[in-house]
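Sequence below, structure please.
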Amino acid sequence: MSIEIVFPVGLWDELNRHLLRAPKDGSDHLVDEQMAFVIAGINRSDSRIRILAHEIHTAKPEHLFRQSPAAIAPRMEYVASMLARCRRDGWSLIEVHSHPFASGRGTTFSSIDWRNDRRTMPPTSGFLPDVAMYASMVIGQESLDAHVYERSTNSIVPVTNIYVLGRGANNRAITSIPTTSGFNGNYHAGSVEERHQRQELLFGGEGQRMLSRAAIAVVGLGGLGSFVALELAYLGIGRLVLIDPDCVEKSNLNRLMGAKSTDIGRKKVEVYRDLIGAIAPGTQIAAVDSSIASEEALNYAKDCDLLMGCVDNHGARLILNHLAIRYLLPLIDAGTGIRLSGVKRSFAMGGQVHVVIPGTGCLECRGFIDASKAAFELAPPDIRGYEREHGYGTQQVAPSVVFLNGVVASLQVAEIAYLLNLSELIPVIPLNIYDAIKRNVIAVSIKDYKACPTCGVDGVQGVGDLAPIHVPIASAGKPPPSIAR
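Predicted coordinates:
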């Protein structure tokens, strides 16, 4: 099982500014090693463990017992304060120090570092909550290394990769940094399948291999999601998790790409599992025939690298937004709409594609989730029934056409290619709005909202399994409390 550490770019930049500071006088003199602690959440799944950076605590001179260009040691009371915080609130802890003299590849722990970690990591880990982890990192000028103490085996095991989410100094939206200890020479090896050679001309061999290593959850297999799932298969994504609780109905056949009349009554996830298996036999497929609100679907989704939101309601979109922020998973969310008005048949038609990279805002602070509608859609069945009896939550069936879904779905899939391959050349746009009447796409820049209760400074970014998403499925008491405004 691999172990990885994930940082939003803001925290990563803060950490590196502290650890790799230049001499104050601008000279070439050696600078002292620096230290910091990272408070972190955990994302445990069947395939890997991800340690999720939540906040940075930089060590100041008064926190250190010893500091020089070749060594650093914190005061015990400083370490104790970090451990007390983690024990009280359930956090994991990463101890980070710099090797400012280390340049090029191969930065790793010194013999002194190893001796200290073998001596201190077992007892220090014992002060953390049972589900928490204790990790150590060393960062040089151009490379780094990291390992964690594993209580079950009483051993120190390597971290394989550090992921940085958000556009940093290298202009990439998602940066994967292999650790020195976890680096696998075969990671960049292997030929590209002949079927993808025309794509390789754009992405390059390593770019296409990145797609083949990616795991993506497609949530919702309606008019949008059916296009998205098939396009991702053609693109060469290595693992797809398909999440949808519904069956194919006759009224779906005007917009479910690839579905046939013989599929009526079948689970959508089964239909698209079979279609993708025929299109791309090498793709790993997990078909989850339940709502994204279910524990099963949430567990599958948090095990992926990216989320594709193809849902048609605010409740599911709220869950996806929280999955993205809590588990540091990039989310590409899309929607389409047609609004008819008046007797002259005037109408608006279009859609939007949101790119949510944790640390750069979310759907809630952008104003694209209606809290009242989300509360209704996520309420237990008895509350929804009560609200409908009193006139809330009733709405007409909306128009839906295949060509509109196709355009917006392709814009959504294009963002995957940009994020994984081309973000150095094509900047990430938080919001793209498609106007089908004027036939244009408008790129909109949006600033994040620091006071957002979800992604803001005091929000739930990076909490992971410490505060898992839970949607109640039953309620008690009569009458239920009203959620209508």
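
can we go C-alpha only for contacts and neighbour counts from here?
Noted.

Straight-line length of stretch 367-385, end to end?
One end of stretch 367-385 to the other measures 27 Å (C-alpha to C-alpha, to the nearest Å).

So which bits of it are buried?
Using 16 or more other C-alpha atoms under 10 Å as the test for burial, stretch 367-385 gives Ile369, Lys373, Ala374, Ala375, Phe376, Glu377, Leu378, Ala379, Pro380, Asp382, Ile383, Arg384.

Over to stretch 465-474?
Buried residues in stretch 465-474, counted by 16+ other C-alpha under 10 Å: Asp465, Leu466, Pro468, Ile469.

before we move on, back to that, can you add secondary structure and distance to Ala214 and give the buried residues of stretch 367-385 back as JSON lines?
Shown next, in JSON lines, are these (DSSP: H, G, I helix; E, B strand; the rest coil; distance: C-alpha to C-alpha, whole Å):
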{"residue": "Ile369", "secondary structure": "coil", "distance to Ala214": "28"}
{"residue": "Lys373", "secondary structure": "helix", "distance to Ala214": "33"}
{"residue": "Ala374", "secondary structure": "helix", "distance to Ala214": "30"}
{"residue": "Ala375", "secondary structure": "helix", "distance to Ala214": "33"}
{"residue": "Phe376", "secondary structure": "helix", "distance to Ala214": "34"}
{"residue": "Glu377", "secondary structure": "helix", "distance to Ala214": "31"}
{"residue": "Leu378", "secondary structure": "helix", "distance to Ala214": "30"}
{"residue": "Ala379", "secondary structure": "coil", "distance to Ala214": "33"}
{"residue": "Pro380", "secondary structure": "coil", "distance to Ala214": "35"}
{"residue": "Asp382", "secondary structure": "helix", "distance to Ala214": "40"}
{"residue": "Ile383", "secondary structure": "helix", "distance to Ala214": "39"}
{"residue": "Arg384", "secondary structure": "helix", "distance to Ala214": "38"}
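
To check against the first, give me the structure of this:
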Amino acid sequence: MIQLVFGPGDFERLRHDIWHTTLESAAILLCEPDKLGEDWRLAVREMHVVPDDQYEVRTAVSIRLNPTFGLPIEKKASLKGWSLVYCHTHPHQTASATFSPVDDNAEVALAEYANRRSPSVPHCALLFAKESHAARVLGSQEIVTVGQDDAGTDYDRQIRAFGSDGQVKLERLRVAVVGTGGTGSVVTQQLAYLGVRNFLLIDPDTVERTNLNRTVGATPRDIGNAKVAVAQRLIHSLRPDATVQSLVADVVDEAIAKELTAVDFIFCCTDSHASRHLINQVSYQYGIPAIDMGVAIDATGAAVRFAGHVKGLTAQEPCLWCLGQLDSRQVREEMMTVEQEKADPYFLGRSGVVQPAVISINSTVASAAVTMFLSIITGLDAPARYLVYDGNRQRLASVVAQKDPNCVFCGPNSAAGAGDTQPLPVRRNG
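Down below sits the predicted model:
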């Protein structure tokens, strides 16, 4: 079975925009394919209605498009491995929408062309009549079902908060979560609940017994399993159709760091200075928004002190170096390979201090981070980009911070915006 899935309101908008009362009209859709066993789910990502000046021929019963209209759309499908859906109308068809013999003949060559441009995925034809529609696999009689994404039902309550357009934006993002333990597992769970469907998970560690009190989704049976595997299972339990790439690796390694440059948003849920430095650099160098978060619990005194922070990293905001939140010595040491550590006479070894951790405190900070993410992506009215949590006073406060105009990491003379033209600060093994 092949299902063509529209975002909330998109199907009605397409019907409205493509329709002409007397002349045939056309559109080309770009769809992200997802293979589920023997079935396909084609999620509509772009809708391109043909403007009036792009028809070479247009009558009540036939159309021919200017080839230059479709070429960039078809090229994008080829590059991304996406499906093409060719839409047209029968403005005078009052009965059920039915493809004509002319349609049958035209689709043979069109199907051959589409399969050549973007092979291994299905391509479709969608027909609109006055009161109905029909869809099929391009060049065949195989029926394609047409529906609306379940965001219209599963996410109704949050759509009322930030709108259907915001929901569609969430579903189109590819989000990286670096560190899937304490705060990262909470972030991952909340993103899945919100409807994010494309994840990159990065964490080198496995589940230990001491992690079970704060890693959402982990059970005693997971001891020894990769943390990213637990997070992936959690996502699929909430969002079975989600795409998840899980990497049991350290983000500062060169090949893994490069993976981050292909996402739309990054959550930094790791406490190492090297990984936070790397994510800070990726964010500004590639223009990818990110959120850094952290929790600190001090149980050495008579009273336990606990606090946290959430920091948005975007072009307009000061970076972690501007705020003095990174230590260059720690970055240098954490970037070392084992061989470099042994060869460095100033390297004193890792401290290995076990830090306290409480799930409710992690969840408070992680929830604030996800709400900030919603503000950045959907426009939810929560403009603060730097939050400090004073746990003992139960206070979450917005902090105003200024960019350092001379910052070598995000300032005008830095690699900010340079993309692939500048190297990333990574650990190069070998």
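
Just give the TM-score of the two.
Once superposed, chain against chain, the TM-score is 0.63 (TM-score structural alignment, normalised by the length of the second structure); 290 aligned residues with a C-alpha RMSD of 2.5 Å.

what's the spacing between Glu339 of the second structure and Pro425 of the second structure?
Glu339 of the second structure sits 18 Å away from Pro425 of the second structure, going by C-alpha to C-alpha.

At which residues are the strands of the stretch 251-400 of the second structure located?
Assigned by DSSP state E, counting those that start in this stretch, the stretch 251-400 of the second structure shows strands spanning 265-268, 290-298, 305-313, 386-390, 395-398.

and the two most separated of the buried residues of stretch 367-385 of the first structure?
Spatial extent of those (C-alpha to C-alpha) is set by the pair Ile369 and Asp382 at 23.1 Å.

Quick one: map Ala287 of the first structure onto the second structure.
Alignment note (TM-score structural alignment): Ala287 of the first structure maps to Ser246 of the second structure.

For Pro72 of the second structure, the count of nearby residues, please.
The burial count assigned to Pro72 of the second structure is 11, neighbours taken as other C-alpha atoms under 10 Å.

Confirm it sits in a strand?
No. According to DSSP: H, G, I helix; E, B strand; the rest coil, the state of Pro72 of the second structure is helix, so it is not within a strand.

Aligned to Leu318 of the first structure, what sits in the second structure?
Per TM-score structural alignment, Leu318 of the first structure is aligned with His277.

try Asn432 of the first structure
When the second structure is aligned by TM-score structural alignment, Asn432 of the first structure is paired with Leu387.

likewise Gly337 of the first structure?
Alignment note (TM-score structural alignment): Gly337 of the first structure maps to Ala296 of the second structure.

Can you show me the strands along the stretch 1-150 of the second structure?
Applying DSSP E, counting those that start in this stretch to the stretch 1-150 of the second structure gives strands spanning 2-6, 26-36, 39-49, 55-58, 63-65, 83-89, 124-128, 133-137, 145-148.

now Ala384 of the second structure: how far from Leu313 of the second structure?
To Leu313 of the second structure, Ala384 of the second structure is 12 Å away according to C-alpha to C-alpha.

ditto for Gln325 of the second structure
From Gln325 of the second structure across to Leu313 of the second structure, the span is 13 Å (C-alpha to C-alpha).

What of Phe409 of the second structure?
Phe409 of the second structure sits 12 Å away from Leu313 of the second structure, going by C-alpha to C-alpha.

what's the overlap in contacts for those two?
Shared contacts of Phe409 of the second structure and Leu313 (C-alpha atoms under 8 Å, 6 or more residues apart in numbering): Tyr284, Cys319.

Between those two, point out the one with more neighbours.
Legend: neighbour count by other C-alpha under 10 Å for Phe409 of the second structure and Leu313, higher for Leu313 (25 against 21).

Please pull up the equivalent of that one in the first structure.
Under the alignment defined by TM-score structural alignment, Leu313 of the second structure corresponds to Val356 in the first structure.

which non-adjacent residue is nearest its match?
Counting by C-alpha to C-alpha, 6 or more residues apart in numbering, Val356 of the first structure lies nearest to Leu331, which is 5.0 Å off, once chain neighbours are set aside.

Give me the neighbour count for the one you found.
With other C-alpha under 10 Å as criterion, Leu331 of the first structure counts 26.

Provide a list of residues in contact with it.
By C-alpha under 8 Å, 6+ apart, the contact set of Leu331 of the first structure is Leu306, Leu307, Met308, Gly309, Leu320, Asn321, Ala324, His354, Val355, Val356, Ile357.

swap the cut-off to 10 Å and go again
216-217, 305-309, 320-321, 323-325, 354-358, 362-363, 416 (C-alpha atoms under 10 Å, 6 or more residues apart in numbering).

ok, back up a step: quick check: which of the strands of the stretch 1-150 of the second structure is nearest to Arg239 of the second structure?
Nearest of the strands of the stretch 1-150 of the second structure (C-alpha to C-alpha): strand 26-36, 12.9 Å.

Show me which parts of that closest one are buried, residue by residue.
Going by neighbour count (16+ other C-alpha under 10 Å), the buried part of strand 26-36 of the second structure is Ala26, Ala27, Ile28, Leu29, Leu30, Cys31, Glu32, Pro33, Asp34.

Stretch 204-215 of the first structure now?
Gly205, Glu206, Gly207, Gln208, Arg209, Met210, Leu211, Ser212, Ala214, Ala215.

Nothing else from me, thank you.
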